[in-house]
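> take this sequence and fold it.
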Amino acid sequence: MTSTDQAPTGAQALPSAVDLDATDPLGHFRELFLEPEGTDVVAYLDGNSLGRPLAATRQRLAEFINTEWGNRLIRSWDERWMDLPMTLGDRLGAAVLGAGAGQVIVADSTSVMLYKLLRAALAARPERNQIIIDRGNFPTDRFIVEGIAAERGATITWIDDASRGHISVADVAAALGPETAVVLLSHVEFRTGYMADAPAITAAVHDAGALMLWDLSHSAGSVPVALDAWGADLAVGCCYKYLNGGPGAPAFGYVRADLQNQIQQPIWGWMGADEPFAMNDAYAPATNVRRFITGTPSILAMQPLLHMLELIEQAGMDAIRAKSILLTERAVALADIHLSPLGVSLASPRDSSERGSHIMLDHPQFRDVTAALWERGVIPDFRPPSGLRVGLAPLSTSFAELDAGIQAIREALLELG
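Alright, predicted model coming up:
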């Protein structure tokens, strides 16, 4: 290192990344993720956008093609595939979502599943016409709300979280009213990583007579979720972030058991019918959670999730959360020491109980910094207008990798002046 690269005073007070990795009870899981020979990746800090593939996934896909698809052919629908969206949903519910059996389905994209459940929730409160969402939510969530409102003539009440970057119980309570049909919020905010108080918000929504729909895309697989204990009505989430299902992996949807026969999903299709292969003239929905499927689910795209759920079941969400906290606390400390003197500010909560498994840093040069880092094999991501997200996947991210990433950010800032 040059004299300008010397770590500022205070870095020595942190535990050694080498020691932390050596004593990490989840460290052995990193060996199960694919790292091709010759890779230029120095630090992968974007597992909150796209998780690394498991090495076993390559073999699993080959086995699937050779056996279930190539050998059993269409017979596999009767032997396994018809039930897979539900059996996989049950495993996901038990290991990750805190949901009892028969309430989680794996199918569709997050956008399609979000449309179906939000549209169904609005129709379930025909005497009400208001949807509540925050302006800082992920674009898909906002766009789908706007589309449904235009389609159904509903009104939208926007919660403005720009000043704090998070939504509180008080914010939601102030927006609720006798016209509220459904509230849609993200459990972990996609920019700042702020984690909402899901049980308290859900209770406030129920007190107002409305339904609560949670987007768990940045929660599932990184922080404990307890949908049943929260009393949640509905939830959606993607499977390609901390669940490592791969690009375009199918999403999941949760519908509380007692609601399944009370709400009607709006996109009727043959696979959600009570007897799909009867080819009936009229649509009659399945009597269980399968009614929320529409078309033929992507069985091939579900295969990577099977191995990842095995890892999560072995590790346990409590242990995964414990490492997530250690990683994000170290990321905050390193940013304070190495990056704050260069004008970088923390846009995420400092209290680990209030954040998920990523943090966001803010600096006016971070768009250019991110581009420079990618060329060097250090991969965070950029979120406008000036945020750099450091995503930390507990089962695949090492402490040394985190340290290397923060140091690379510092070096890039120094070079840009």
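
> CA atoms for contacts and neighbours, from now on please.
Fine.

> can you count the residues close to residue 259?
Residue 259 is flanked by 15 other residues according to other Cα atoms under 10 Å.

> check whether it really touches residue 233, as I assumed.
Yes - Residue 259 is in contact with residue 233 according to Cα atoms under 8 Å; the separation is 7.5 Å.

> ok, and the closest non-adjacent residue to residue 157?
Spatial nearest neighbour of residue 157, excluding adjacent residues (Cα to Cα, 6 or more residues apart in numbering): residue 132 at 4.8 Å.

> for the stretch 251-400 of the chain, which segments count as strands?
Secondary structure of the stretch 251-400 of the chain by DSSP state E, counting those that start in this stretch: the strands cover 252-255, 345-346, 358-362, 378-379, 381-383, 387-391.

> out of the ones you listed, which comes closest to residue 138?
With Cα to Cα as the criterion, residue 138 lies closest to strand 381-383 of the strands of the stretch 251-400 of the chain, at 11.2 Å.

> helices or strands up against the closest one?
With contacts taken as 3 or more Cα pairs under 8 Å, 6 or more residues apart in numbering; DSSP states H and E, strand 381-383 sits against helix 366-375, strand 387-391.

> between the ones you listed, which gets nearest to residue 298?
So among the helices and strands packed on strand 381-383, strand 387-391 is nearest, using Cα to Cα, at 27.5 Å.

> the closest one - contacts with which helices or strands?
With contacts taken as 3+ Cα pairs under 8 Å, 6+ apart, strand 387-391 sits against strand 358-362, helix 366-375, strand 381-383.

> now the second one, please; I'll put the structures next to each other:
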Amino acid sequence: MSLIDRAQCEALDAKDPLAFARDRFEVPDGMVYLDGNSLGALPKQTPARLDAVIREQWGQDLITGWNKHGWVALPRRLGATLAKLIGAEADEVVVCDSTSLNVFKLLSAALSLQPTRKVILSDTGNFPTDLYMAQGLAQLLGQGHRLELVAPDDVITRLDADVAVVMLTEIDYRTGRKHDMAAINARAKAAGVLTLWDLAHSAGALPVDLNGTGADFAIGCGYKYLNGGPGAPAFLFVARRWLEATQQPLFGWFGHAAPFAFETAYQPKAGIDRFLVGTPPVLSMAALECGLATFDGIDMALLREKSLALGDLMIKLVTQECGGLGLTLASPTEGKARGSQVSYAHAEGYAVMQALISHRVIGDFRAPDLMRFGFTPLYVRYQDIWDAVATLKSVLVTAEWQKPAFRQRAAVT
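Model (predicted):
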């Protein structure tokens, strides 16, 4: 097999049909940013948009902005835009709250539809906040519900008559392993099990087809591949067939049928709006709207093709350049089995990642030993992968990671 060099990577960039999208983002000079799976890069239009919302809309129009500038419609407007990226209809998605709160709301709604079933099924690779919410809800309900965890490969065979809801993150946050959404949805439907998908590492990273695969419920965040900024609002999806049959447990005034009637008794809105709770965070939603705009004119099939090519390239280059240096591939080697990231295990993974960051190659670390490298196809280049692997090789060969500063754990890893 012939060796890959940087010139070949530059040649790939030259013919990349998505290369134009990089200009939509502020990517600092000299930085290789491979952490869009934790926090997306800043869209260039976001600062001006926020400045306008702050200085003109809020500053000059004050409270009249709710009507004059359509602030009150932001949850549904953003939901309709986002729906196009996840295979949903505009009236099935709303932007609101956090992923954790949305898990709580949708899981509660789903369980209420399955009163005789008590098992919430998930896998051992699911993101902890989803599991915590399930545990807390089961305890709060006090009706004998329990969370059951199985290995990812065992989920589909565990779907049975005692399972109420299967709650999964489509892309494993540690390894990038991808669940087969279509197969799981089909098996769940046959067993009478409802599905709740976490799209935190899917939305904006690869084509998602919630309706085409028969999903019941889904949630996701806005600050990773959707580029909405730190702590951006999350979103939720409810299939039309469940919109009028479900009720969520958090009765907030924006979910009320007539919030400005100020009635003392709660009456839910029709449709997806019943899943709203409190006042929309206008500044955060304005930033997220800019993040969603970065997908204008983007062919998601091309985006997925580039994502897989970037991952394949990294795996090949690490094998070529870093063999025998203590790295173990933790992600699937086959592209269709993973999302838009590649993870490597290393006994000193945290310190190695800190050394990389000191050289402006930005990834992140997940305990106990995984280094994660995320690929956002809208702004990551093939030459970035070459530069990242070259830096990784240098850090490992020189044992630079042994410096004490790189071994001190920060609050966020």
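
> shared neighbours of residue 259 and residue 233 of the first structure, which are they?
Common contact partners of residue 259 of the first structure and residue 233 (Cα atoms under 8 Å, 6 or more residues apart in numbering): none.

> which element follows the longest strand belonging to the first structure toward the C-terminus?
Across the first structure, the longest stretch assigned as strand under DSSP state E is strand 180-186. Under the assignment DSSP states H and E, the closest C-terminal helix or strand after strand 180-186 of the first structure is helix 198-207.

> out of the strands of the stretch 251-400 of the first structure, which comes closest to residue 217 of the first structure?
Among the strands of the stretch 251-400 of the first structure, strand 252-255 sits nearest to residue 217 of the first structure (Cα to Cα), with 9.5 Å.

> what mean distance separates that closest one from the matching residues in the second structure?
For strand 252-255 of the first structure, the mean distance from the matching residues in the second structure following superposition reads 0.3 Å, by mean Cα distance after the TM-score superposition for the first structure.

> can you state the residues of the second structure onto which that strand aligns?
Under TM-score structural alignment, strand 252-255 of the first structure corresponds to residues 235-238 of the second structure.

> re the thing from before, closest to residue 105 of the first structure out of the helices and strands packed on strand 381-383 of the first structure?
Set against residue 105 of the first structure and scored by Cα to Cα, these come closest in strand 387-391, at 26.6 Å.

> average gap between that closest one and the second structure?
When the second structure is overlaid, strand 387-391 of the first structure sits 0.7 Å from its aligned residues on average, using mean Cα distance after the TM-score superposition for the first structure.

> please name the nearest non-neighbouring residue to the residue positioned nearest the centre of the second structure.
In the second structure, the centroid-proximal residue (Cα atoms, centre = their mean) is residue 200; its distance is 1.9 Å. Setting aside the residues directly before and after it, residue 200 of the second structure is nearest to residue 220 in space (Cα to Cα, 6+ apart), at 4.5 Å.

> now do the contacts for the aligned partner of the one you found in the first structure.
Aligned counterpart of residue 220 of the second structure in the first structure: residue 237 (TM-score structural alignment). Residue 237 of the first structure makes contact with 110, 215, 216, 217, 218, 220, 251, 252, 253 under the criterion Cα under 8 Å, 6+ apart.

> tell me if residue 139 of the second structure really is in a strand.
No - counting by DSSP: H, G, I helix; E, B strand; the rest coil, one finds residue 139 of the second structure to be helix, located in no strand.

> map it across to the first structure for me.
Per TM-score structural alignment, the equivalent position to residue 139 of the second structure in the first structure is residue 150.

> mind giving me the packing neighbours of the longest helix anywhere in the second structure?
Ranked by number of residues, the top helix in the second structure under DSSP state H is helix 300-321. Contact analysis of helix 300-321 of the second structure by 3+ Cα pairs under 8 Å, 6+ apart lists strand 341-345, helix 382-398 as its packing neighbours.

> buried deepest among the ones you listed, which one?
Each of those was scored by mean neighbour count; the highest is strand 341-345, a mean of 25, by mean count of other Cα atoms under 10 Å.

> one step back: what's the local residue count around the residue nearest to residue 157 of the first structure?
Using other Cα under 10 Å, residue 132 of the first structure has 21 other residues around it.

> doesn't residue 183 make contact with it?
Yes - here residue 132 of the first structure reaches residue 183: they are 4.7 Å apart, a contact under Cα under 8 Å.

> in the second structure, which residues correspond to stretch 181-191 of the first structure?
Under TM-score structural alignment, the match for stretch 181-191 of the first structure is residues 164-174.

> for residue 208 of the first structure, see how far away residue 179 of the first structure is.
Noted for residue 179 of the first structure: a distance of 9 Å to residue 208 of the first structure, by Cα to Cα, to the nearest Å.

> ah, wrong one, I meant residue 41 of the first structure
Taking Cα to Cα, one finds residue 41 of the first structure at 50 Å from residue 208 of the first structure.

> now do residue 174 of the first structure
Distance of residue 174 of the first structure to residue 208 of the first structure, given as Cα to Cα: 11 Å.

> those two: which is more packed in?
Each of residue 174 of the first structure and residue 208 has its neighbours counted (other Cα under 10 Å); residue 208 has more, 15 against 9.

> and that one? What does it align with in the second structure?
With TM-score structural alignment as the criterion, residue 208 of the first structure matches residue 191.

> which residues does its match contact?
Going by Cα under 8 Å, 6+ apart, residue 191 of the second structure touches 159, 160, 161.

> buried subset of those residues?
Among those, those scoring as buried are residue 159 (criterion: 16 or more other Cα atoms under 10 Å).

> quick one: the strands in the stretch 51-200 of the second structure, in order.
For the stretch 51-200 of the second structure, the strands defined by DSSP E, counting those that start in this stretch occupy 93-95, 119-123, 146-150, 163-169, 194-198.

> let me know which of the ones you listed is tucked in deepest.
strand 93-95 (a mean of 30).

> and that one, how far out from the chain's middle?
Distance, stretch centre to chain centre, for strand 93-95 of the second structure: 15 Å (Cα atoms, centre = their mean, to the nearest Å).

> which non-adjacent residue is nearest the counterpart of residue 276 of the first structure in the second structure?
Under the alignment (TM-score structural alignment), residue 276 of the first structure maps onto residue 259 of the second structure. Distance criterion Cα to Cα, 6+ apart; nearest residue to residue 259 of the second structure, sequence neighbours excluded, is residue 253 at 5.4 Å.

> surely that neighbour touches residue 280?
No - in this structure, residue 253 of the second structure is not within contact of residue 280 by Cα under 8 Å, at 11.2 Å.
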